[in-house]
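Novice: sharing a model prediction with you, sequence too.
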Amino acid sequence: MSVEGYDQEQGEPTPVADPPRSAGQALARGVARLGGEFLLEAVGALVLCALTTASLAALFLGTQWVYRHHPVATLTGGATMGAVLVYGCWLGFRPGQPRRAYQRVAAGAAAATGLWLLACLGYAEFGQAFG
C-alpha cells in the first residue's frame, strides 16, 4: 500500500538534513566538516604519540631497573623474547601449513611487536629516548 511515495512495508522514510539554501551555507558546512575532521585527526595523532612515547619510555626504564637488580634474568628474558619473535617471523614466511596453538601465539607476538615498533618509529621522539 502506497500513499504519496510512502511505502508502509519498508517503514518510515529516512530523514534528510536541511539542504543548504545558498553556496555560502554549503561552503560553511564543508569548512566546518573539514575542521572537525582535522581536529579529530590531530587529537588522534597526539594520543598515539603520547602512548607510543610512554610505552617506549616504560620499556627502557623497566629494562634498566630489572637489569640493575637481575642482569642474568634480563638477558635470559630478552633472549627468550627475541627467539619467540624470530620464530614468529619465520612462521610468517611459511604460508599454507597448519599452525599449532603455540605457533599462532608466536606469529601473533611477532606481528603485534612489529606494529608497535612501527607506531613508535612513526610517533615517538627518539631524540629524547636515546639522547
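Specialist: Everything's here; your move. Residues are numbered from 1 along each chain as shown.

Novice: every contact and neighbour count from this point should use C-alpha atoms.
Specialist: OK.

Novice: for this protein, longest helix please?
Specialist: helix 23-69 (DSSP state H).

Novice: that one - contacts with which helices or strands?
Specialist: helix 71-92, helix 101-123 (3 or more Cα pairs under 8 Å, 6 or more residues apart in numbering; DSSP states H and E).

Novice: what's in contact with stretch 66-85?
Specialist: 63, 106, 107, 109, 110 (Cα atoms under 8 Å, 6 or more residues apart in numbering).

Novice: could you find the closest non-adjacent residue to the third one?
Specialist: Put plainly, it is residue 107. In this structure, residue 107 finds its nearest non-sequential neighbour in residue 88, 3.9 Å apart by Cα to Cα, 6 or more residues apart in numbering.

Novice: wait, doesn't that neighbour sit right on residue 102?
Specialist: No: with the criterion set as Cα atoms under 8 Å, residue 88 and residue 102 do not qualify as a contacting pair; they are 9.7 Å apart.

Novice: comparison target, given below:
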Amino acid sequence: MNDSKRELFRNLEKFYPPKGALRILEVGCGSGANFEHYPTGCRITCTDPNPHFQKYLKKTMAKNDHLVYDSFIVASGENLKAVEDNSVDVVVPGYAEGSARSKESSEACKFMTVSA
C-alpha cells in the first residue's frame, strides 16, 4: 500500500506555487495516514466529519514534523463552507467517500488557486 501511495503523491511537487509553501486541503483526513507522503514544508488543512479524529491527527502530525499543520475543520466532504475560496493549491480526497454524504456534491474545485 505504501508504494501505491508514494506513487500517487510523488507528483505533488508539480503544484507548488511560485512563492511560498504548497497548501493542501485533505478532505476526509481520518487519522492523517497520507501525511508521510507529502513533500516537506507543505501546509495542511484537514477536514473530517468526525471531531474525534483531531486527537489522532495531533499524534500523526507530531510524527510528520516535515509539514505545517494549519487547521482541522469538522465538516463533511460536501459542506466545506469553512474553507476559504482559492486558499489551497491541491485538494486530496483522503477518505472522502466516508466524509461526503453525496457523491454528486463536491465543492473541492472552488478552494483551489488558478495555478492548480
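Specialist: Structure received. Since this is a predicted model, take the numbers as computed values, not measurements.

Novice: what's the TM-score here?
Specialist: After superposition, the two chains reach a TM-score (TM-score structural alignment, normalised by the length of structure 2) of 0.23; 45 aligned residues with a Cα RMSD of 4.7 Å.

Novice: buried residues in the lengthiest helix in structure 2?
Specialist: Identified as the longest helix of structure 2 according to DSSP H is helix 53-63. Using 16 or more other Cα atoms under 10 Å as the burial criterion, the residues of helix 53-63 of structure 2 that qualify are 53, 54, 57, 60, 61.

Novice: ok, so of those residues, who is nearest residue 44 of structure 2?
Specialist: Taking Cα to Cα as the measure, residue 44 of structure 2 lies nearest residue 61 of these, at 9.8 Å.

Novice: any idea how far residue 97 of structure 2 is from the closest one?
Specialist: 23 Å (Cα to Cα, to the nearest Å).

Novice: likewise residue 70 of structure 2?
Specialist: As defined by Cα to Cα, residue 70 of structure 2 lies at a distance of 23 Å from residue 97 of structure 2.

Novice: picking that back up, next, format the buried residues of helix 53-63 of structure 2 as JSON lines and append distance to residue 25 of structure 2.
Specialist: Written out in JSON lines, the entries for the buried residues of helix 53-63 of structure 2 read as follows (distance: Cα to Cα, whole Å):
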{"residue": "53", "distance to residue 25 of structure 2": "16"}
{"residue": "54", "distance to residue 25 of structure 2": "15"}
{"residue": "57", "distance to residue 25 of structure 2": "14"}
{"residue": "60", "distance to residue 25 of structure 2": "16"}
{"residue": "61", "distance to residue 25 of structure 2": "15"}
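
Novice: still on that earlier bit, closest to residue 56 of structure 1 out of the helices and strands packed on helix 23-69 of structure 1?
Specialist: Closest approach to residue 56 of structure 1 among these is made by helix 101-123 (7.2 Å; Cα to Cα).

Novice: what's that closest one packed up against?
Specialist: Counting contacts by 3+ Cα pairs under 8 Å, 6+ apart, helix 101-123 of structure 1 packs against helix 23-69, helix 71-92.
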